[in-house]
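**Student:** Structure of the sequence below:
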Amino acid sequence: MTIGLPALELVGAAIGEGAGDSGCKYGAQALREFGVLRALHDAGAAIEDGATVVSDPLGADERLGVVEDFSPRLAAAVEGVIARGRFPLVIGGDHSCAVGTWSGVAQAIRPQGALGLVWIDAHLDAHTPETSETQAPHGMPLAALMGHGRPGLTDVYGWRGKLRPEHLVIIGARSYEAGERALLERLGVRVMYMTEVQERGFAACFQEARARVRQGTAGWGISFDVDALDPADAPGTGTPVAAGIRLDEALRVLESCIADPQLKAFELAEYNPLRDLRGRTARAVTALLTSALAVQTAMAA
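**Tutor:** Have a look, this model is predicted:
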């Protein structure tokens, strides 16, 4: 471990009911079996394998109810990691897990101030039940974190607005609906659609995003949806969208993010091992996490 860097703790977010294809529920376990912990350790990260929070599809009569039961339990697990002085690496799971992940982080740092978040995704994930045609919860976490949607999602820990619009930047969106875009525009959220990423480059976009979410906050995080990557590099996700961020660029841009002391957590969502032929996406995801969260090679060079 490089001196001064936090120890990591992997938290599994085993939920798939929020998506149309529930295979991502097995994402964290599949990556454990693939060797993500060993890869991070070998790259210089101090990491422990922590809890896995599992959704209970029998505990509710609808998908939103499953997520409402799951979110506070995941939030408590993430908050506990931070309370122990460690850095949460949350691996999902469909992206509805973000309600739990970032509610836990926001609660942990609330005495110091607000949370900032860089959301890297092919989708906007800012629907409410009123705007979503599919009612898929994995399309609602950002709206919920900003206080819009059902109380079971917005009011984890008994308070809403875990994330203020000015402290959020979305990068890479290229598949979305009018209702969620309208909400984000009304709230003034900075969205870097994929056309902008292609024009400016992912590096310039991420640099701007990081600066924005660090301003006026006590800490920031990264939520990375596997479908943000181009399907040519990472096909193993339930909702692939063409013309995404290329893996080699993502590796360069996210390298050694963990060295920023204001980075409080990293979340990876929507890895679907049932769609990952020959482990291609597992290799991509492992490389991405190693680049972002281990710095031994970069520091020693």
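
**Student:** Going by C-alpha atoms from here, please, whenever you check contacts or count neighbours.
**Tutor:** OK.

**Student:** if I look at Cys97, how far off is Arg181?
**Tutor:** Distance, Cys97 to Arg181, using C-alpha to C-alpha, to the nearest Å: 21 Å.

**Student:** Just the helices from the stretch 1-150 of the chain, written as ranges.
**Tutor:** For the stretch 1-150 of the chain, the helices defined by DSSP state H, counting those that start in this stretch cover 27-34, 36-42, 63-83, 97-109, 141-145.

**Student:** on that earlier part again, so for Cys97 and Arg181, which sits in the more crowded spot?
**Tutor:** Cys97 (31 against 17; other C-alpha atoms under 10 Å).

**Student:** so that one touches Ala13, yeah?
**Tutor:** Yes. Cys97 lies in contact with Ala13 (C-alpha atoms under 8 Å); the separation is 6.5 Å.

**Student:** if we can go back for a sec, quick one, which of the helices of the stretch 1-150 of the chain gets closest to Ala211.
**Tutor:** helix 97-109 (18.6 Å; C-alpha to C-alpha).

**Student:** could you check the angle helix 63-83 makes with the closest one?
**Tutor:** 40 degrees (axes from the mean of the first three to the mean of the last three C-alpha atoms, to 10 degrees).

**Student:** Return every residue with contacts to both of Cys97 and Ala13.
**Tutor:** Counting by C-alpha atoms under 8 Å, 6 or more residues apart in numbering, the shared contacts of Cys97 and Ala13 are Leu74.

**Student:** Let's see this one next, to set against the first:
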Amino acid sequence: MRREVRIIGAPTDYGANRRGVDMGPSAIRYAGLAAELDSLGRTCTDDGDLTVARAEERNPDAASTIGSAKFLREVREVCERLSEEVAATIADGAFPLVLGGDHSIAIGTMNGANRDADAGVVWFDAHADFNTPETSPSGNVHGMPLAAALGYGEFGEGWNPSAGIDPSNVALVGLRDLDEPERVAVRESDVTAFTMSDIDERGVGPVTEEALEVAADGTTGVHVSLDLDWLDPNEAPGVGTPVRGGVTYREAHAAMEIVADQGALRSLELVEVNPVLDERNETASLATELAASAFGKRVI
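**Tutor:** I've put the predicted structure just below:
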């Protein structure tokens, strides 16, 4: 893993159904992210946030030419700029650490991380995010980024959000809340999906190890996308779409420690921290701790 870590904020809530997640990057920084990384011997550079207009200033239906998808034009603008930032960071020999924002930003992160590369993906999330504008019941794009980056669905206005990632190098970990069209799409795709039942039966360690093996097989590195609603709401209350029955505090840390041990991490994003719904910045602090574990922090 590269020694220099470059923090890139993407403070958008265009893809979410509840306001506030755009303040996630600030909350994570406030929780001491840079200090945590510095303590690990990383050179931490904060590139600040992408400039993003408030959702209230835009028309959510202006570019929704397909299905019920909202803020498609705005999501595209953010993701295209984020893709350039992530690609430039990797080209400079640094490591991109992206702070969301809602999970729609992952389209940009994955496009940047996979430029001139063959990256795999591990998706730690309660949700598959495998909807498309045609299948989404809500129209919220934060439920579509993985499908978009894998080339599924039509996103209108000539936008092709596909990152060119091979679905056979994608693993989803900790699923527990899918729409029926998503279940069908995931089953029919070449992605590998692990539900919370798999974690219950096998343990988070073996599941994470297998997920990383899937993502790393024949690839140039692994992008890890960590949605904080992957954890149980008792551990991470400040998320927009909480689902009971998620991983525990220790299971989450164990998974990130395995990510660090595997040694193929190419990029990392932390998404869906919503300070408006949080308690004493608890979820942002947890995001910071988990990032530190992914970068190699240990008890001893």
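
**Student:** quick revisit: can I get the helices of the stretch 1-150 of the first structure in TSV including distance to Pro6 of the first structure?
**Tutor:** Shown next, in TSV, are those (distance: least, C-alpha to C-alpha, whole Å):
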stretch	distance to Pro6 of the first structure
helix 27-34	20
helix 36-42	13
helix 63-83	10
helix 97-109	15
helix 141-145	26
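
**Student:** Aligned to Glu257 of the second structure, what sits in the first structure?
**Tutor:** Under the alignment (TM-score structural alignment), Glu257 of the second structure pairs with Glu255 in the first structure.

**Student:** same question, Gly174 of the second structure
**Tutor:** With TM-score structural alignment as the criterion, Gly174 of the second structure pairs with Gly172.

**Student:** can you count the residues close to its match?
**Tutor:** Counted by other C-alpha under 10 Å, the residues lying close to Gly172 of the first structure total 27.

**Student:** repeat for the one 4 residues further on
**Tutor:** Around Tyr176 of the first structure there are 15 other residues, counting by other C-alpha under 10 Å.

**Student:** Glu130 of the first structure too?
**Tutor:** Neighbours of Glu130 of the first structure (other C-alpha under 10 Å): 10.

**Student:** how close does the equivalent of it over in the second structure get to Asp166 of the second structure?
**Tutor:** Aligned counterpart of Glu130 of the first structure in the second structure: Glu134 (TM-score structural alignment). According to C-alpha to C-alpha, Glu134 of the second structure and Asp166 of the second structure sit 22 Å apart.

**Student:** thinking again about what came up before, report the mean deviation for the helix or strand the match of Gly174 of the second structure falls within after fitting onto the second structure.
**Tutor:** Per DSSP states H and E: Gly172 of the first structure is located in strand 163-173. On superposition with the second structure, the mean distance recorded for strand 163-173 of the first structure (mean C-alpha distance after the TM-score superposition for the first structure) is 0.8 Å.

**Student:** In this structure Pro181 of the second structure contacts Thr132, no?
**Tutor:** No. The criterion here is C-alpha under 8 Å, and Pro181 of the second structure misses it with Thr132 at 9.4 Å.

**Student:** Out of these two, name the residue with the larger neighbour count.
**Tutor:** For Pro181 of the second structure versus Thr132, neighbours defined as other C-alpha under 10 Å are more numerous around Thr132 (27 against 15).

**Student:** Touching, that one and Ala148? I think so.
**Tutor:** Yes. Between Thr132 of the second structure and Ala148 there is a contact under C-alpha under 8 Å: 7.2 Å.

**Student:** give the contact list for the nearest residue to Val170 of the second structure once chain neighbours are set aside.
**Tutor:** Of all residues not flanking Val170 of the second structure in the chain, Val121 sits nearest, at 4.7 Å (C-alpha to C-alpha, 6 or more residues apart in numbering). The contact partners of Val121 of the second structure, by C-alpha under 8 Å, 6+ apart, come to Asn169, Val170, Ala171, Ala215, Val222, His223, Val224, Ser225.
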